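Fold the stuff below for me.
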Amino acid sequence: MSYLIEIIRKAEQNTTVWTGGTTTQLAIFPKDALYSERNFLWRMSSAKVEVEESVFTSLPGIRRLIMVLEGELQLDHEGHHKIALAPFEQDRFRGDWTTKSRGKVTDFNLMMADGWEGSLEAITLPKGAARRFALPDSISPAAVTEAIYCVKGKIDIRVDERTETLESGDFFSLLSEKKTSVALAIINSNENETQVVHARVFHEE
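Sure, this is the predicted structure:
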């Protein structure tokens, strides 16, 4: 099978401090890339913004997707657009824009170098519900990553015959080196509802 699974538990994740709060890196590609050197092709992270107002770091050549997990966020992309985000709402923008934010939040971030594309989806599963994933017919990438970040509750992830369990804060990724048939599903077999973020990132051909 042409895919690689990685699970990073909450206790294993690397959290760093920035002027506005903290950032937890969940995944970076390639794996030896460093955010500080801006040599990544894509990066997924979750940040806590602990100041009321901040200015985003300039990231030329990077496209960004941000989704609020907790709190409310107002973004002002100077010369472009303004938007107010409630929990599980998202915005797409370029990293070289001058972006000012207002609001204390926890968010999920996907950063992509030019030539890469991606999406974020918030999913809430009640008890006993399941969700299955398949690559859209329009995608035939050289590489695609499917990721699941558990925001609240507990979730079972099934890949073919393998089952893994994620709890709040845990992160799962499946990297496929080429388009292949993979049976991927998330299942809530617990008493309480579960909330997750599904991220997809792939190389444009």
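
Please make it C-alpha for all contacts and neighbour counts, starting now.
OK.

list the contacts for K82?
By CA atoms under 8 Å, 6 or more residues apart in numbering, K82 lies in contact with 74-76.

Please report how far it lies from N190.
39 Å (CA to CA, to the nearest Å).

again, but for G61
Applying CA to CA to G61 and N190 gives a distance of 42 Å.

do E6 as well
Taking CA to CA, one finds E6 at 23 Å from N190.

do the same with W116
Distance from W116 to N190, by CA to CA: 36 Å.

what does W97 give?
Counting by CA to CA - W97 and N190 are separated by 43 Å.

And T15, by the same measure?
Using CA to CA, one obtains 29 Å as the distance from T15 to N190.

Same check on G153?
G153 is 8 Å from N190, by CA to CA.

More neighbours: which of these two?
Between G153 and N190, G153 has the larger neighbour count (other CA atoms under 10 Å), namely 18 against 15.

Tell me if I'm right that E52 and K100 touch.
No. Here E52 lies out of contact with K100, judged by CA atoms under 8 Å, at a distance of 10.7 Å.

Neighbour count for the two, which is higher?
Shown here are E52 and K100; by other CA under 10 Å, K100 has more neighbours (16 against 12).

this one as well, want them side by side:
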Amino acid sequence: MEPLIRHIFPSDFVVSSWSGGTTSQIAIAPQNAQYAERDFLWRLSTATVNVQESDFTMLPDYFRYISLLKGKIRLSHNDGKVLSLSPYEIHAFDGGSATHSEGTCVDFNLMLRKGVCKGNLFCLHLAENTEMTIPAAPFTNDHHYTTVVYAAKGSGTLSARTASQAFSCKEAVMISEFSAPLLLKSHKSSIFMIAEIDTPLSAPI
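Okay, here's the model as predicted:
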């Protein structure tokens, strides 16, 4: 099966304001879903946090991954243990937890609907002109697999068989419906955020 490739530019992001900063939605599924309606299967975004203390929006139907692109924060869930998060570290948590944050930052978020989507978020540091293979998803006819690669620093090219897409800093490439390994090559010293999402075709939305 040939891959579906989409090059996502910052001008494509859906930007919204909240009491502590702004959020830039990179991608959402289904494509016509609305975050405010909580009718999405998954969502990938960055957010700028300009206030020293904030409480995360409660999202009991979603599991979340968060990382930082800039700054440092301290997080606690349900008044529990406080953890420190530095750039490019990954933290996974239940969106239904009462989450308190201290510190300003630019963060990177993946939200997955519980009981429907599975996924992962990881960070990849590549030196200049370095290639790295992203393993293939275990493709089946009843699942929809999506990989989104975001250039947090530097630039690169993402290839799937004979198709390839170059992208620059703060741009992303989304590839779906593809079962073979992907090849990611850096053009310069780069940091990439990579989200992998597995959604059943029978998802109830």
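
Does F202 of the first structure touch S140 like I think?
No. Contact criterion CA under 8 Å: F202 of the first structure and S140 do not qualify, at 9.1 Å.

ok, which stretches of the second structure are helices?
For the second structure, no helices turn up when DSSP state H is the criterion.

Return the residue of it that is most distant from the centre.
D79 (26.1 Å; CA atoms, centre = their mean).

for it, what are its contacts?
By CA under 8 Å, 6+ apart, the contact set of D79 of the second structure is 98-100.

What is the nearest of these to K70 of the second structure?
Set against K70 of the second structure, the nearest of the contacts of D79 of the second structure by CA to CA is H100 (18.2 Å).

Quick check: the gap between the closest one and M111 of the second structure.
17 Å.

Check G119 of the second structure too.
9 Å.

Show me which of these two is the more surrounded one.
Neighbours around G119 of the second structure and M111, counted as other CA under 10 Å, are more numerous at M111. The numbers are 28 against 20.

mind checking how far stretch 57-77 of the first structure is from the chain centre?
12 Å (CA atoms, centre = their mean, to the nearest Å).

Between the two ends of it, what distance do you get?
End-to-end distance of stretch 57-77 of the first structure (CA to CA): 12 Å.

and what of stretch 156-175 of the first structure?
By CA to CA, the extent of stretch 156-175 of the first structure from end to end equals 18 Å.

do stretch 52-63 of the second structure as well
Stretch 52-63 of the second structure has an end-to-end distance of 24 Å (criterion: CA to CA).

Now it: buried residues?
By 16 or more other CA atoms under 10 Å, the buried positions in stretch 52-63 of the second structure come out as 54, 59, 61-63.

give me every residue that touches the closest residue to L85 of the first structure other than its chain neighbours.
Nearest-residue entry for L85 of the first structure: L73, 5.1 Å, with adjacent residues in sequence omitted and distances by CA to CA, 6 or more residues apart in numbering. Counting by CA under 8 Å, 6+ apart, L73 of the first structure makes contact with 84-86, 101-105.

switch the cut-off to 6 Å
84-85, 102-103 (CA atoms under 6 Å, 6 or more residues apart in numbering).
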